[in-house]
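1. turn this into a structure:
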Amino acid sequence: CHKIWEDDDFLAFLSIFPNTEGFTLLITKEHHDSYIFNLEDDLLHKFILAAKHIAKLLDTKLDDVSRTGLIFESSGIDHAHIKLIPMHGTSNISKWKPTTTYLDKYFKKYEGYLSSHESLRKDDKELEKTAKKIRLQ
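-> Below you'll find the predicted structure:
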């Protein structure tokens, strides 16, 4: 593997199937279920701190990057992993400003990838129906 960092608990390496330069995988050295929200809280906390460290490496070592995205997708392999994706073209951001992408694409089921794009405005009645389904009563 093309290792970029490791400690006693975690290993970070470059993806061999990147969709952008520096796409990194952070994994636990011990086997854990791929759904990281099943991890014990102390391990999850350490995992997030390790991801923060890797994100800062990517932000400082890649010329046009000052932000890194993070995905806990829990697919592809059955082993706890975090995907860190450098956001190229963000190094010239001197003051935060919103960046949005609107696509007329709404997912009714998981298609093998996650997307953070915004879609069309959802009707408030539909949103309330979903909120009622999710929230604690």
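2. please make it C-alpha for all contacts and neighbour counts, starting now.
-> Will do.
3. contacts only, for the spatially closest residue to G69 that is not a sequence neighbour.
-> Nearest residue to G69, sequence neighbours excluded (CA to CA, 6 or more residues apart in numbering): I85, at 4.9 Å. Counting by CA atoms under 8 Å, 6 or more residues apart in numbering, I85 makes contact with 20, 22-24, 68-70.
4. before we compare anything, build this one as well:
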Amino acid sequence: MSLDGRYDADNIFAKIIRGEIPSVKVFEDDKVLAFMDVFPQSRGHALVISKTSQARNILEIEPQALAEVAVAAQKLAKAVVAALKPDGVVVTQFNGAPAGQTVFHLHVHVIPRYEGAELGRHGAGGMADVEELKALAEKISAAL
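-> Model (predicted):
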């Protein structure tokens, strides 16, 4: 998908927001949702999305919604670092399919990095064990 197009209200993140598809939540409020990535690149990989914006990418999102997502991404990154003690953390966001975007609802990845551990390929790894994701989400939530 190019950078131009229409928002698909049936994308997986929109369905998660509406409660049509389950997710392993880390935290949420009326503006944002943070949840575990089911195809993690690293142990503790989580995502932040806006619950109010239908922006597909950073070029479309309203400034206030972007600010809310950015603040939530920082909150999530701090909690991931406190809970999981990684050696580093990647905070990233993709825009358009050629850039690696696979779900066209703006989202920010928070990916812990561990010395000596390879980073999985974005969207290409196997699906994580849901019970493990729940345990990680609990640890991260407790660090908020």
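5. TM-score of the superposition?
-> The TM-score (TM-score structural alignment, normalised by the length of the first structure) is 0.59; 91 aligned residues with a CA RMSD of 2.1 Å.
6. what about the aligned residue in the second structure for the residue nearest to G69 of the first structure, which SS state?
-> When the second structure is aligned by TM-score structural alignment, the residue opposite I85 of the first structure is I111. When classified by DSSP: H, G, I helix; E, B strand; the rest coil, I111 of the second structure comes out as strand.
7. now I82 of the first structure
-> Using three-state DSSP, the structure places I82 of the first structure in strand.
8. that one and L57 of the first structure, how far apart?
-> For I82 of the first structure, the distance to L57 of the first structure under the criterion CA to CA, to the nearest Å works out to 15 Å.
9. taking the centroid of the second structure, which residue is nearest it?
-> The C-alpha lying nearest the average C-alpha coordinate of the second structure belongs to L47 (CA atoms, centre = their mean; 1.1 Å).
10. list the contacts of the closest residue in space to that residue that isn't next to it in sequence.
-> Nearest residue to L47 of the second structure, sequence neighbours excluded (CA to CA, 6+ apart): H109, at 4.7 Å. Contact analysis of H109 of the second structure by CA under 8 Å, 6+ apart lists 45-48, 90-93.
11. break down the first structure into its helices, ranges please.
-> Per DSSP state H, the first structure carries helices over the ranges 41-61, 124-134.
12. out of these, which one sits most buried?
-> Highest mean neighbour count of those: helix 41-61, a mean of 16 (counted as mean count of other CA atoms under 10 Å).
13. what residues in the second structure pair up with it?
-> Mapping helix 41-61 of the first structure onto the second structure (TM-score structural alignment) gives residues 63-83.
14. contact partners of the matching stretch?
-> With CA under 8 Å, 6+ apart as the criterion, stretch 63-83 of the second structure contacts 31-32, 34, 44, 47-50, 52-53, 58, 86, 88-89, 91, 108, 110, 112, 139-144.
15. for that stretch, give me the average deviation versus the first structure.
-> When the first structure is superposed, stretch 63-83 of the second structure averages 0.8 Å from its matched positions, counting by mean CA distance after the TM-score superposition for the first structure.
16. measure the match of I85 of the first structure to E132 of the second structure for me?
-> Distance of I111 of the second structure to E132 of the second structure, computed by CA to CA: 16 Å.
17. please apply the same query to A46 of the second structure.
-> A46 of the second structure is 13 Å from E132 of the second structure, by CA to CA.
18. of these two, which one has the most company?
-> Ranked by neighbour count (other CA atoms under 10 Å), A46 of the second structure and E132 place A46 first, with 31 against 12.
19. what residue of the first structure matches up with the more buried one?
-> So, by TM-score structural alignment, A46 of the second structure is matched to T24.
20. where exactly do the strands run in the second structure?
-> Taking DSSP state E as the criterion, the second structure contains strands spanning 25-28, 32-36, 46-50, 88-92, 107-113.
21. how about JSON lines for those strands, with distance to Q64 of the second structure added?
-> Formatted as JSON lines, the strands of the second structure follow (distance: least, CA to CA, whole Å):
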{"stretch": "strand 25-28", "distance to Q64 of the second structure": "17"}
{"stretch": "strand 32-36", "distance to Q64 of the second structure": "12"}
{"stretch": "strand 46-50", "distance to Q64 of the second structure": "10"}
{"stretch": "strand 88-92", "distance to Q64 of the second structure": "19"}
{"stretch": "strand 107-113", "distance to Q64 of the second structure": "15"}
